[in-house]
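Q: the amino acid sequence is not available; the structure is as follows:
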């Protein structure tokens, strides 16, 4: 999954399920679809339409799994704290159109000669603190990549939400920043000698540091009595690439450090 869109979904699409009636039964399943219009790849100046599946499974407030949030376990879950292990999947990037497997229209030819980036699994942990009766959320994640990249990634999120359960419109506002080491940034933004010859870009080796920082917002509308017919989420995000990414010759010559994404998601929850 493209990095920017993964963060967008992580921060914005997590809200629809929370806006619906919380299940009294221990297991819950949420199924949805999320059309997204945004950069074809992180740092791209070209736009693409992707349709992401939104599938999430929860066991009480203990174990969770979804495409944007990954697989995690709230080992500590008390006094507003949640801590535990976390594993996520980062889908690959194709040089032919710059997109992930979920791209259906648009795309970019700027990556031709750069080669494909394979799927990566990122394993690590998270810590989260909820304040103001759960409306304010502070979260940090650190993950080590395997497969498509072998870098270390860290994400921080500060989010404020009004998650009503009476069928009225709810909202979400989040600030986030992502950091990574050279193992990650060189995979997605570096230009090797071989890539330089094939793509016609100057050789560039990136370093570690800030990859991107941004803000995202969402409006959530539960459907039916107390959200029993699912929820619609309209969301948008703005990200600005940090120097660890934006200094790359790939971004300076063929990309854009300012990234804007918009999307509309629908999800429906079952419980048993």
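A: Yes, it's here. As the structure is a prediction and not an experimental result, all values here were calculated from the model.
Q: every contact and neighbour count from this point should use C-alpha atoms.
A: Noted.
Q: in this protein, which spans are strands?
A: 27-39, 47-59, 63-66, 70-73, 76-78, 81-90, 103-106, 120-131, 136-147, 152-162, 170-180, 209-222, 231-241, 258-271 (DSSP state E).
Q: report the angle between the second one and strand 27-39.
A: What that stands for is strand 47-59. Interaxial angle, strand 47-59 versus strand 27-39 (axes from the mean of the first three to the mean of the last three CA atoms, to 10 degrees): 170 degrees.
Q: contacts for strand 47-59 next, please.
A: Strand 47-59 is contacted by residues 26-40, 64-68, 99, 102-108, 267 when judged by CA atoms under 8 Å, 6 or more residues apart in numbering.
Q: comparison target below:
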């Protein structure tokens, strides 16, 4: 669940952005998100946020359901391992979808590669682009997911920043069958038509957010994150008949930053 602090924390700075780079940060976000991918119903959740630079200059980031470790530069080329929590589909409110096969929460793992740029001549805006490849190795699905994303942060003052970002995700056929497919047994139990999706683009997404310095080390943030399911995922009867292609997540965050 990406929330304001979880996504924005990596770009925050306690005093002035150009001097000394970004801070260490720990925080928590509270927000509202769909119960499962494609759902109309919502659930309230709490997620962590962490950015920590080790003594050797390596960067550990943990924002919401995703954690990654950077073996590259703090500004420049970045790469390393990724671990993500993939939410399942259990105990849902929808009277039809609750008769479909259940999906457990599960961990994904893989790697990422990207580039981060800080503009130091004038207004210190920051851009980060990257991609990751994740798999579940058969615990809930086979195959993989590929995600491409970019973020932009602009300080309006020493205490206030605004940001935006977007990207897209591709998924294997097995991933789509698990999360968006309707088996013959599912159809008999729920009344939905049998549906066997293939692979391809799963979604496009975008977000806007803001961070405000509340005190010397304390920051607050807010964020709205929008996903639109596409391709075979968006055409699933789970989505078209019982849910919505447009998935909205929004929330607030609070964090403590230090050098």
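A: Yep, that arrived. Because the structure is a prediction, the values reported are computed rather than measured.
Q: okay, the strands of the first structure in CSV with distance to residue 194 of the first structure and mean neighbour count next?
A: Formatted as CSV, those follow (distance: least, CA to CA, whole Å; neighbours: other CA atoms under 10 Å):
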stretch, distance to residue 194 of the first structure, mean neighbour count
strand 27-39, 25, 20
strand 47-59, 27, 20
strand 63-66, 37, 18
strand 70-73, 34, 20
strand 76-78, 47, 13
strand 81-90, 24, 19
strand 103-106, 27, 16
strand 120-131, 22, 19
strand 136-147, 20, 18
strand 152-162, 24, 20
strand 170-180, 24, 21
strand 209-222, 24, 23
strand 231-241, 25, 23
strand 258-271, 28, 20
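Q: want to throw the ones you listed into TSV with distance to residue 197 of the first structure?
A: As requested, those are exported to TSV (distance: least, CA to CA, whole Å):
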stretch	distance to residue 197 of the first structure
strand 27-39	25
strand 47-59	26
strand 63-66	39
strand 70-73	37
strand 76-78	51
strand 81-90	27
strand 103-106	26
strand 120-131	26
strand 136-147	25
strand 152-162	28
strand 170-180	26
strand 209-222	26
strand 231-241	25
strand 258-271	27
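Q: out of these, which gets nearest to residue 186 of the first structure?
A: strand 170-180 (10.0 Å; CA to CA).
Q: identify the residue range in the second structure corresponding to the closest one.
A: Using TM-score structural alignment, strand 170-180 of the first structure lines up with residues 161-171 of the second structure.
Q: superpose on the first structure and give me the mean offset of the matching stretch.
A: Here the mean offset of stretch 161-171 of the second structure against the first structure after fitting is 0.8 Å, by mean CA distance after the TM-score superposition for the first structure.
Q: next one: stretch 106-115 of the second structure
A: Stretch 106-115 of the second structure: mean distance to aligned residues in the first structure after superposition is 1.2 Å, counting by mean CA distance after the TM-score superposition for the first structure.
Q: output the residue interval of the first structure matched by that stretch.
A: Going by TM-score structural alignment, stretch 106-115 of the second structure sits over residues 120-129 in the first structure.
Q: so what touches that stretch?
A: Outside stretch 120-129 of the first structure, the residues touching it (CA under 8 Å, 6+ apart) are 80-92, 137-149.
Q: just how off-centre is that stretch within its chain?
A: 13 Å (CA atoms, centre = their mean, to the nearest Å).
Q: one more: stretch 209-229 of the first structure?
A: 12 Å.
Q: for stretch 17-33 of the first structure, same thing?
A: 20 Å.
Q: gap between the two ends of it?
A: Between the start and the finish of stretch 17-33 of the first structure there is a gap of 13 Å, counting by CA to CA, to the nearest Å.
Q: ditto for stretch 182-195 of the second structure
A: 5 Å.
Q: what residues in the first structure pair up with it?
A: Under TM-score structural alignment, stretch 182-195 of the second structure corresponds to residues 191-204 of the first structure.
Q: give the buried residues for that stretch.
A: 191-192, 195-196, 199, 201-204 (16 or more other CA atoms under 10 Å).
Q: and the contacts of it?
A: Residues from elsewhere that reach stretch 191-204 of the first structure, judged by CA under 8 Å, 6+ apart: 111-115, 190, 205, 248-250.
Q: what two of these are the furthest from one another?
A: 112 and 205 (18.4 Å).
Q: if I look at residue 39 of the second structure, how far off is residue 66 of the second structure?
A: 21 Å.
Q: next one: the match of strand 170-180 of the first structure to chain centre, how far?
A: 9 Å.
Q: next up, the contacts around the closest residue to residue 72 of the first structure other than its chain neighbours.
A: Spatial nearest neighbour of residue 72 of the first structure, chain neighbours left out: residue 86 (4.4 Å); criterion: CA to CA, 6 or more residues apart in numbering. Shown in contact with residue 86 of the first structure (CA under 8 Å, 6+ apart): 70-73, 123-126, 143.
Q: will you turn those residues into JSON lines that also has distance to residue 57 of the first structure?
A: Listed next are these as JSON lines, based on distance: CA to CA, whole Å:
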{"residue": "70", "distance to residue 57 of the first structure": "10"}
{"residue": "71", "distance to residue 57 of the first structure": "9"}
{"residue": "72", "distance to residue 57 of the first structure": "11"}
{"residue": "73", "distance to residue 57 of the first structure": "12"}
{"residue": "123", "distance to residue 57 of the first structure": "19"}
{"residue": "124", "distance to residue 57 of the first structure": "20"}
{"residue": "125", "distance to residue 57 of the first structure": "19"}
{"residue": "126", "distance to residue 57 of the first structure": "18"}
{"residue": "143", "distance to residue 57 of the first structure": "21"}
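Q: and the furthest pair within the residues you listed?
A: Top of the distance list for those (CA to CA): 73 and 143, 14.5 Å.
Q: residue 149 of the second structure matches what in the first structure?
A: Under TM-score structural alignment, residue 149 of the second structure pairs with residue 157 in the first structure.
Q: hang on, that match packs against residue 138?
A: Yes: taking contacts as CA atoms under 8 Å, residue 157 of the first structure lies within contact range of residue 138: 5.9 Å.
Q: let me see the contact set for residue 207 of the first structure.
A: By CA under 8 Å, 6+ apart, residue 207 of the first structure lies in contact with 181-182, 185-186, 244.
Q: which one of those has the most neighbours?
A: Highest neighbour count within the contacts of residue 207 of the first structure: residue 185, with 25 neighbours (other CA atoms under 10 Å).
Q: please determine how far that one is located from residue 31 of the first structure.
A: Residue 185 of the first structure sits 33 Å away from residue 31 of the first structure, going by CA to CA.
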